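Chemist: below is the sequence, then the predicted model.
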Amino acid sequence: MRLYFFSGLTTSCNTLKFDSLKLHNETSNHVTSNNITDESYWYYKNSVDGLWRRWDISVNSETNVAAWKMKWLNQEPKNILGVIVYLTSVRELPQLNISLLSLRQNLFKPRPIVIFHEGDFNNVNVQLALATTLGTNIPISFEHIRFPTKISIKSKIGDLRLGYNHMCKFFAIMLPYHPLISSTFTFYLRLDYHSYLLGPPLTYDLFDHMQINQFQYAFLMVSTDELKFVRELWVLFQEFLNDSCIKPSSAVKKTQITAATGLYSQAVVFNNFEVSNGSLWRNEPRIHAWLRKVDNAQGIYMYRWGDAPIRTLAVTQFLDDNQVVKFRDIGYFHRREYTCSSRMHSCSIPSYHRLASHIVYREGCHP
C-alpha cells in the first residue's frame, strides 16, 4: 500500500466562519414512536425496543446518545472499532450471500456486519441463513429503515428512480448520522450486494490499519462519471466554495479540473468500496456544510447525482494527503468492474462473476 495524491490542503479566508453549523450540544428533535406518522421523513427502527426514530442530519447525533442497542447473530462484536455495512433487499439475496462468503474467506479478522433494509430482512430464517454463510465467528445484525414515500421533487432528466435516489442519499449523506455510526462504531466499510473480495486473503485488518495510520478515508478504484449524471453539481460546488470564501484545494485542481479546458473532469472515487471514519462527515464543519448544501439543492432527486461524485468533491477538497489512502493490495469485483491485488501478477474472475464483458481497473484506475 501507499498513499495516494487524491487530496490536498484547503486554503480559506481568515474571516471564514461556520458558527451556524457548529455541532454543539443541540437538542435532538428525533421523534420516537411505535408508528410512522409522517411519510416525508427518513426513519430508522431499533431492533431491541421496536421504536421508530426520525432520521435527521441537522442534529448532533453524538450528544447524550448511548451506544445503539442491537440484536446480533453468531456472537456479539468483540470491539467497536469498525463495522461492514450493506444496503440491500432480499431480491439480491443470492449475490449478497456470495459477497458475505468472500468476506469470510478473505478478511484478516472477523468484523461485524450490518445489513440495512426496508423490512424484507425481518424474516428470521433469512437472517439465520446469512449468519450460517458467515460462520460462527462473524457477528451479523439487521437494521430496519424507512425511506420517505412522499417526495414532491420532480426529476429534470426523465423518470424519477426513487429507490436509486434514496440509495445515493443514504450513502452520500445519511449513513454517518445513523446511531450505528454516530454513537457506536468508529469506522465503517461500505459494500454493495454485488461487491466481492477476490483474494488473496488480507494480511492485515482494515480498521486497525486506518486507526494506526490515522487515515480518515480509504478506497480502491477511481473512474469518471457520466456527464448527464453530474449536471449542475460542479456549479453547486463552485458556488459553495465562493460563498464560503474557500479556494479550490491542490487536489481539486489536479483531479477535478481538466487541465486543457478548465472544465469539470467528472473524476470520481468508486465508493462502493470505501472505508471511512464516520465522524468525518458529521464533525468537520466544512464537510457538514457541503452535505447540507447538496441536500438542500435536491440534486440527488432532480439530476440523479450519485453518492460517488458528492463524496469525491468533499474528500479532494477537505482532506490532507496523509488522511487518505488508496489500497492496492486488495482484489475486488463490483458488478462488472474489477481490480487485482498488487500481490498478484494477475487475477481471474470466479465463474459466478463471469459476464459477457467486464472491465479491469489496472492499479484501480480506468481509463
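Modeler: Yep, it's here.
Chemist: going by C-alpha atoms from here, please, whenever you check contacts or count neighbours.
Modeler: Will do.
Chemist: number of nearby residues for Val222?
Modeler: 20 (other CA atoms under 10 Å).
Chemist: how near is the closest residue to it other than its chain neighbours to Gly262?
Modeler: Among residues not flanking Val222 along the chain, Val269 sits closest, at 4.5 Å (CA to CA, 6 or more residues apart in numbering). As judged by CA to CA, to the nearest Å, Val269 and Gly262 stand 20 Å apart.
Chemist: use this one as the comparison:
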Amino acid sequence: MDTPTPMLPRKVSNVLHKRSPLPKPFSADDISQLGSITISSEEGNAWEDASEVFWDTPKRRTRRQTALYLLVAIGVTFGFITPFRTSSINLVFDPYKPIRPELSPTPGNTADPIKWLKENSNDKHAVTKGFLSRLQHGRPRAALISLVRNAELPGMIQSIRQMEEKWNAKYLYPWIFFNDEPFSDEFKTETQNATAAKCFYAVIPKEHWSLPEWIDEDRFINGLEYLGTIGVGKGWLVSYHHMCRWNSGFFYKHPILKDYDWYWRVEPDVHYFCKMSYDPFRFMRDNNLKYGFNMNILDDARSFPSLGPHTAAFMKTSPHLVHPNADLTWLVDTNTSDYNNCQFFSNFEIGSLNFWRSPQHQAYFDYLDQAGGFYYERWGDAPVHTLSIGMFVPKAEIWFFRDLGYQHDVNMHCPPNREVACDCQKTRLDENFYKLVPLQSPQRKPDDTCIRQFLGGKWLEKKDGWTMGVEKAFGGDGYHGYKLLEDE
C-alpha cells in the first residue's frame, strides 16, 4: 500500500516522488556496500533536506508534542514531591516547599539558636519529611487569626497589608477575624479589599466573653480599681480581662476553627519588616513543632502575683500531665525557685491548635479559670501560654522565629543576621527584655535575660572579669556582659 509523503524541495524531486513506496529493509549486501558509497555535497544536502521534511509529518509533530507535554508533567511532578534542599531561604521558589530556614553564616565561635535547637532535638525532627509529607498531608490547614474591634479597622488594615506584602500574597492563607460583637459592613469591605485571600468573620459566644458565675463581682471591681491605681497596664479595663481569658482558653474552641490545625496570630497595628521566603505553617508541621515565638521577654509581675503558685499547685495535683521531656528550668528564678515572669510575647505566635485543644492544656486552663485570677488579678494569655508550653511541650518542639522582623508597640525584633530583605534597623538579642516592666515595679529581674535562659549554653557565658554589680555601678542595666551578643 502506498503512503503519502510531504512535498519535497524542487532540487530533490528527481530523488523522491510525491508518492513513493515504503522503503524496503536493507539486505546484508546493502549494508556491506555502505562503506563504498560516495555522496556529493549537493546530494548530501538534498537528502538532508528531504529527510527533515519526511520526518516532520503532522502525526510525528503530534507525537513529539505529546511526549514533550508528558516530560514537562513528569518534571513538574517530581519537582513538587522531591524534597528541596538548600541552605538559603532566598532560593525557595515554590511557596509550598517546606524548608528549615537558616540565616547567614555566623563566625565559627558564635553559637546559633537554630543549630542549638537542631542538636537538642537529636536530629529527630531537624529536617523536613520530604515527599511523603507532601503526598500524605498537602497544604497545611492553617489560618491567620485576629481578635479585633470595629474601631480598630485602620490598624487592622495596616497589619493585613504588611502581612500580605511580606508573605501571604503568594500563599493566600485565609484571614479569620473575631469580635465580641458583629463586624460592621465597612470592616468587612475594607478587610476584603486589603487581601486576595478569603476572609471570615466570627462573633465570640457570650459565655466566652462575660464574667463567670463563680466570680465575686465586688472583689473584681475592687481589683480593677487597685490595678488602675498601681498602674498595671490595661488592668482597669473589663474587656481586657475578658480578652486575656478568651485567648488563654477559648479561642481554639470556636466552631469556625474546627477545620484548622495551625494559626498565626496577627494583632491590629503591628509591623512585619522582613520578606518571608518559606511557609512557616508547613515548616512547623513537617518538623513536628508545636509553638513558634519571636520575642521572649519579662512582664510586670504585679499583673499575676499568684499565677506561679497556682501553676505549682496544679503540677503537684496533676504530675502525670507534665511532659517527661519538659524543661521548666528557664522559667524558674534560681534564687527564689518561683516563676521568674519570663514569657513568650504572644502578640506574635504561630502554633498548633491541636496542642491548645489537648486535655493537658484544657485541664490547666480549667484549673486557672476556677481560681479566678483572670479577674481578681490580671493574668495575661502570654504567661499562661508560656507556662502551658513549658509544662507540656519539649523544648525541641518550640521554635524561635528570629528571622522574622516584627514590632508591637514598644517591642521590636529586627534580625541582625539575615539573608532576606528587612525594612528595619537590627536589634540586639536582649533588646526587649524588660520594656514591659515599669520603673515603679519592685520585682526582681532575673540574672539573665529571658531569651538567653531559654537558649542556654554558650548564650549565658559572661566576659572574663565582668560582674553585673560593676556594670550597674557605671550606669548599665547589668545585661551587657555576655560573650555572644548576637548583634555583632
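Modeler: That came in fine, so what should we check first? Treat the numbers as computed from the prediction; the structure is a model and nothing was measured.
Chemist: thinking again about what came up before, show me what the residue nearest to Val222 of structure 1 aligns to in structure 2.
Modeler: Under the alignment defined by TM-score structural alignment, Val269 of structure 1 corresponds to Phe344 in structure 2.
Chemist: for its match, which residues are in contact?
Modeler: 293-297, 382-383, 385-386 (CA atoms under 8 Å, 6 or more residues apart in numbering).
Chemist: recalculate using a threshold of 7 Å.
Modeler: Residues in contact with Phe344 of structure 2 (CA atoms under 7 Å, 6 or more residues apart in numbering) are 293, 295-297, 382, 386.
Chemist: what does Thr386 of structure 2 give?
Modeler: Per CA under 7 Å, 6+ apart, neighbours of Thr386 of structure 2: 343-344.
Chemist: same question for Val266 of structure 2.
Modeler: Counted by CA under 7 Å, 6+ apart, Val266 of structure 2 has contacts 144-146, 347-348.
Chemist: now, which of those residues sits nearest Ile256 of structure 2?
Modeler: Ile145 (10.7 Å; CA to CA).
Chemist: any idea which residue sits dead centre in structure 2?
Modeler: Pro280 (2.9 Å; CA atoms, centre = their mean).
Chemist: distance-wise, check the aligned partner of it in structure 1 relative to Tyr193 of structure 1.
Modeler: In structure 1, the residue matched to Pro280 of structure 2 (TM-score structural alignment) is Leu206. Per CA to CA, Leu206 of structure 1 is found 19 Å from Tyr193 of structure 1.
Chemist: ok, Arg111 of structure 1 next?
Modeler: On the measure of CA to CA, Arg111 of structure 1 and Tyr193 of structure 1 end up 17 Å apart.
Chemist: ok, Gln211 of structure 1 next?
Modeler: Gln211 of structure 1 sits 26 Å away from Tyr193 of structure 1, taking CA to CA as the criterion.
Chemist: which of the two has more neighbours?
Modeler: Higher neighbour count among Gln211 of structure 1 and Tyr193: Tyr193, with 23 against 15, using other CA under 10 Å.
Chemist: which SS class is the equivalent of the more buried one over in structure 2?
Modeler: Matched across to structure 2, Tyr193 of structure 1 falls on Pro268, judged by TM-score structural alignment. At Pro268 of structure 2, secondary structure determined by DSSP: H, G, I helix; E, B strand; the rest coil is coil.
Chemist: my read: Pro268 of structure 2 touches Arg161, true?
Modeler: No: with contact defined as CA atoms under 7 Å, Pro268 of structure 2 does not count as touching Arg161 (11.0 Å).
Chemist: common neighbours of those two, please.
Modeler: Joint contacts of Pro268 of structure 2 and Arg161 (CA under 7 Å, 6+ apart) do not exist.
Chemist: so where do the strands sit in the stretch 201-350 of structure 1?
Modeler: Ranges of strands within the stretch 201-350 of structure 1 are 217-219, 222-224, 246-247, 267-269, 274-277, 324-326, 332-334, 337-339, based on DSSP state E, counting those that start in this stretch.
Chemist: okay if I get those as JSON lines plus distance to Thr184 of structure 1?
Modeler: Formatted as JSON lines, those follow (distance: least, CA to CA, whole Å):
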{"stretch": "strand 217-219", "distance to Thr184 of structure 1": "18"}
{"stretch": "strand 222-224", "distance to Thr184 of structure 1": "30"}
{"stretch": "strand 246-247", "distance to Thr184 of structure 1": "33"}
{"stretch": "strand 267-269", "distance to Thr184 of structure 1": "26"}
{"stretch": "strand 274-277", "distance to Thr184 of structure 1": "12"}
{"stretch": "strand 324-326", "distance to Thr184 of structure 1": "23"}
{"stretch": "strand 332-334", "distance to Thr184 of structure 1": "27"}
{"stretch": "strand 337-339", "distance to Thr184 of structure 1": "32"}
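Chemist: check which residues of stretch 245-256 of structure 2 are buried.
Modeler: 245-252 (16 or more other CA atoms under 10 Å).
Chemist: now that stretch: which residue numbers in structure 1?
Modeler: Against structure 1, stretch 245-256 of structure 2 falls on residues 169-180 (TM-score structural alignment).
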